[in-house]
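Colleague: A predicted structure for the sequence below; I have some questions about it.
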Amino acid sequence: MKIAVLPGDGIGPEVTREAVRVLEMLGLPGLTLFDGDVGGIAYKRHGQPLPEETLTIAHACDAVLFGAVGDPECDGLERKLRPEQAILGLRKHLGLFANLRPARVFAGLEHLSPLKPEIARTLDVMIVRELTGDIYFGDKGERAASDGSREGWDMMSYCETEVQRIARVAFRTARSRDCRVCSVDKANVLETSQVWRDTVKAAAGSHPDIELSHMYVDNAAMQIISNPAQFGVILTGNLFGDILSDLASAAVGSIGLLPSASMGDRATEFGRFGLYEPIHGSAPDIAGQGKANPMATILSAAMMLRHSFGREADAVRIETAVERALADGIRGGDLGGDHGTEEIGAAVRERL
């Protein structure tokens, strides 16, 4: 079991360290960890946010455990050298086209959600977001408008093949939940979305056990807030998925609790190759102070064991340990508590 550990910047090394300690405590057979630099620290050491040696490590492993990237000292660099390019580069080079982001409210934390408690406790959704297409990766540029002013343009597109492969991921994911998939698009306005909807419908024909529905993105945003219980798996494109997943995470009450997985089609000896990371950023304002909540990274490690190594029982053990720590009042500053990074990590390990 070979895992590339890429801590990155800011609080990344702190939260990743606690997740690694949890993995080591499980006594997993053949576990080998390989460290690499990404982000701002990689630029400072190697002149690139994603050095070749880091890519080599990632390619040689079965999964990647990622921390966070972002360094204010690098904000003035040209875009291709900024820390954030590391995660985009990893997605591209590793073929990671599917992002899985679960969002649910933990028992006892309903009061932290901006939603009413009776609504918040029904939120338990998995957002499956296409990760390498759409407007983010389409042609873009700047030109002069007819009146001589600046005009920016970006091209949104999806081909059937791209939609088919992300739909398969959503259907496969739904089978481990409640077999419901809601495909979100804007087919009443966008041709790209019409192709998306038509392709998802066709793909669903090979998955008769899945209950498929469709929803426009503006309505989906409202429904996630007003009636989240109706959703099992939300399938959507890159742009809409970016927005809706952040909306769902805000409804949970803290991004310090939310893990994610980015996956592709590459098979490993154990399962599917994936990159696992917390959804929060590098938080440079608290870096090195031991204040960061490592639970999202620990839960990301649980997702890694489930999806890339087929170790469901170990994944559940970690998730249960986190739930019990929260129930026992172990909470970081993001949850209104005063427990530090190492203290939270130790509490989770105690409950294993």
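Modeller: Thanks, I have it. Numbers count the residues shown, from 1 in each chain.
Colleague: CA atoms for contacts and neighbours, from now on please.
Modeller: Will do.
Colleague: now the strands for the protein?
Modeller: 2-8, 32-35, 63-68, 98-104, 124-130, 140-144, 150-154, 180-185, 211-216, 233-236, 259-267, 272-278 (DSSP state E).
Colleague: could those be laid out in JSON lines, adding mean neighbour count and distance to Met25?
Modeller: Below are those laid out as JSON lines (neighbours: other C-alpha atoms under 10 Å; distance: least, C-alpha to C-alpha, whole Å):
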{"stretch": "strand 2-8", "mean neighbour count": "24", "distance to Met25": "15"}
{"stretch": "strand 32-35", "mean neighbour count": "14", "distance to Met25": "13"}
{"stretch": "strand 63-68", "mean neighbour count": "28", "distance to Met25": "16"}
{"stretch": "strand 98-104", "mean neighbour count": "24", "distance to Met25": "25"}
{"stretch": "strand 124-130", "mean neighbour count": "26", "distance to Met25": "28"}
{"stretch": "strand 140-144", "mean neighbour count": "10", "distance to Met25": "47"}
{"stretch": "strand 150-154", "mean neighbour count": "11", "distance to Met25": "47"}
{"stretch": "strand 180-185", "mean neighbour count": "24", "distance to Met25": "35"}
{"stretch": "strand 211-216", "mean neighbour count": "16", "distance to Met25": "40"}
{"stretch": "strand 233-236", "mean neighbour count": "27", "distance to Met25": "32"}
{"stretch": "strand 259-267", "mean neighbour count": "20", "distance to Met25": "20"}
{"stretch": "strand 272-278", "mean neighbour count": "28", "distance to Met25": "19"}
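Colleague: okay, pairing it with this:
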Amino acid sequence: MSNAAPADNHQHRIVAVPGDGVGPEVYASACTVLDVLSSRFGFGIDIDEQLIGGAAIDATGNPLPDETVAACRDAKAVLLGAVGGPKWDAQPRELRPERGLLRIRSELGLYCNLRPIVTHPTLHRFSPVRPERLDGVNVMIVRELTGGIYFGEKRREGDVAEDVCRYTADEITRVTRQAGRLAMQRDRRIVQVDKSNVIETSRLWREVTERVIGEEFPEVSLEHLYVDAAAMHLLSKPASFDVMLTENLFGDILSDEASMLCGSMGLLPSASLADGDFGLYEPVHGSAPDIAGQGIANPYAMLLSIAMMLRLSLHETEAADALDSAITDCWSDGVLTLDLVPEGVGTEAVTEAVCRRLTGAAAASRTA
């Protein structure tokens, strides 16, 4: 896809990896919305589509082709649909679709994962948590993404298996700095989650986060919480959190748990950041192969990921704000998907509803 801007306007080059399952469907929604936004706000989008995951295995035998990595290195941002599915379950571990996702994080230095958890009154009824506990929930989960047990040495000998969890002080320092910068823009509170009573890497996390926050962000309040307590508090008092900082495995689990505060994983965006402005943006819902091709995938998480990309990597803040507002207006107006209500609408209807609000807002501003 190429959306050419007029000569006097600026152009953004991004790489898209639609992936597997519902990934191409929510990606198509993103392209439609980006077209509307670029026209309204006067910037161009040049999208280079590449392969990852199962789609890449089918085409090349490799879950992350070198061509994809090279294209990503030459882009401002990467937009990813979803990866994986039962079709590739029999592949050897190194050739499974998910290895493409882990490798792209490592290859591009995407060490900091952001998952915002923000509740909306219209959606409270879809959460298993009581509505009175959901008011004012606005949590930013900051997850270290390229270290820990997912990337450590793995060994299997018969009935014995081993996965090494390894962290360095430098790895913890850089993601803590990202959390500190975010906290300074928010309520200046960080809860660092670990299991330091039994795990040595967690003890290192406590030492490093205390040093970095104390020396570089003295205005920020730092609290430590065991992961089991954090899991309970996310359900019992979620509004008490501001920034939650944690390692790779714990962050994976806690962010999926926190998605239930919003009512559906189909509503959760994410950003995976490297140093500088570069990032990879994707919905957290996965490939959902059971509904792929039916036109009913929830595109909201992808569209919210687009808003994060516009804000963090492309610096199109006005466009990001407009998209966020259009999405919440849709929720308030009852434009909900089948994962939320039996009478819900499909992917295309949501896309059209968001675009109508974007173009309608533009028309209103011109006549005001």
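Modeller: Yep, that arrived. Only a predicted model underlies this, so the values are computations on that prediction, with no experimental measurement involved.
Colleague: got the strands of structure 1 as TSV, with distance to His46 of structure 1 columns?
Modeller: Listed next are those as TSV, based on distance: least, C-alpha to C-alpha, whole Å:
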stretch	distance to His46 of structure 1
strand 2-8	13
strand 32-35	15
strand 63-68	18
strand 98-104	28
strand 124-130	31
strand 140-144	29
strand 150-154	32
strand 180-185	41
strand 211-216	45
strand 233-236	36
strand 259-267	25
strand 272-278	22
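Colleague: center of structure 2 - which residue?
Modeller: Centroid-nearest residue in structure 2, with C-alpha atoms, centre = their mean: Ser270, separated by 1.1 Å.
Colleague: could you find the counterpart of Asp187 of structure 2 in structure 1?
Modeller: Counting by TM-score structural alignment, Asp187 of structure 2 corresponds to Asp178 in structure 1.
Colleague: hmm, its match is touching Ala229, no?
Modeller: No - using C-alpha atoms under 8 Å, Asp178 of structure 1 is not in contact with Ala229, being 11.7 Å away.
Colleague: between the two, which one's more packed in?
Modeller: Ala229 (16 against 13; other C-alpha atoms under 10 Å).
Colleague: wait, what's in contact with the corresponding residue of structure 2 for that one?
Modeller: Under the alignment (TM-score structural alignment), Ala229 of structure 1 pairs with Ala239 of structure 2. By C-alpha atoms under 8 Å, 6 or more residues apart in numbering, the residues touching Ala239 of structure 2 are 133-139.
Colleague: among those residues, which one has the most neighbours?
Modeller: Leu134 (24 neighbours).
Colleague: got the contact list for that one?
Modeller: 119, 124, 238-239, 261.
Colleague: could you report the separation of the equivalent of it over in structure 1 from Ala325 of structure 1?
Modeller: In structure 1, Leu134 of structure 2 lines up with Ala120, judged by TM-score structural alignment. Note on Ala120 of structure 1: its distance to Ala325 of structure 1, by C-alpha to C-alpha, to the nearest Å, is 20 Å.
Colleague: likewise for Ser183 of structure 1?
Modeller: For Ser183 of structure 1, the distance to Ala325 of structure 1 - C-alpha to C-alpha - is 35 Å.
Colleague: not counting sequence-adjacent ones, nearest residue to Gly40 of structure 1?
Modeller: The shortest distance from Gly40 of structure 1 to any non-neighbouring residue, by C-alpha to C-alpha, 6 or more residues apart in numbering, is to Pro83 (4.7 Å).
Colleague: map Gly36 of structure 1 onto structure 2.
Modeller: Gly36 of structure 1 maps onto Gln50 in structure 2, by TM-score structural alignment.
Colleague: now swap in Pro13 of structure 1 and tell me
Modeller: Here Pro13 of structure 1 is matched to Pro24 in structure 2, going by TM-score structural alignment.
Colleague: contacting residues for Pro72 of structure 1?
Modeller: Going by C-alpha under 8 Å, 6+ apart, the list of residues near Pro72 of structure 1 reads Pro284.
Colleague: please pull up the equivalent of it in structure 2.
Modeller: By TM-score structural alignment, Pro72 of structure 1 lines up with Pro86.
Colleague: how close does its match sit to Glu98 of structure 2?
Modeller: In terms of C-alpha to C-alpha, Pro86 of structure 2 sits 12 Å off from Glu98 of structure 2.
Colleague: repeat that for Gly293 of structure 2.
Modeller: Taking C-alpha to C-alpha, one finds Gly293 of structure 2 at 21 Å from Glu98 of structure 2.
Colleague: with neighbour numbers in mind, choose between the two.
Modeller: Counted by other C-alpha under 10 Å, Gly293 of structure 2 and Glu98 do not tie: Glu98 has more neighbours, with 20 against 12.
Colleague: enumerate every residue touching the more buried one.
Modeller: Glu98 of structure 2 is in contact with 53, 63, 83-84, counting by C-alpha under 8 Å, 6+ apart.
Colleague: tally of neighbours for the nearest residue to Asp9 of structure 1 once chain neighbours are set aside?
Modeller: Nearest residue to Asp9 of structure 1 in three dimensions, chain neighbours excluded: Val69, at 4.9 Å (C-alpha to C-alpha, 6+ apart). Residues near Val69 of structure 1, counting by other C-alpha under 10 Å, number 29.
Colleague: wait, Val69 of structure 1 sits on Ala42?
Modeller: No - in terms of C-alpha under 8 Å, Val69 of structure 1 does not count as a neighbour of Ala42; the distance is 9.9 Å.
Colleague: overlap in contacts of those two?
Modeller: Shared contacts of Val69 of structure 1 and Ala42, defined by C-alpha under 8 Å, 6+ apart, are found at Gly8.
Colleague: just give me the match in structure 1 for Val227 of structure 2.
Modeller: Under TM-score structural alignment, Val227 of structure 2 pairs with Val217 in structure 1.
Colleague: distance of that match from Ile127 of structure 1?
Modeller: Applying C-alpha to C-alpha to Val217 of structure 1 and Ile127 of structure 1 gives a distance of 13 Å.
Colleague: same thing with His93 of structure 1?
Modeller: 23 Å.
Colleague: for Asp134 of structure 1, same thing?
Modeller: 16 Å.
Colleague: same deal with Pro228 of structure 1?
Modeller: Counting by C-alpha to C-alpha, the gap from Pro228 of structure 1 to Ile127 of structure 1 is 12 Å.
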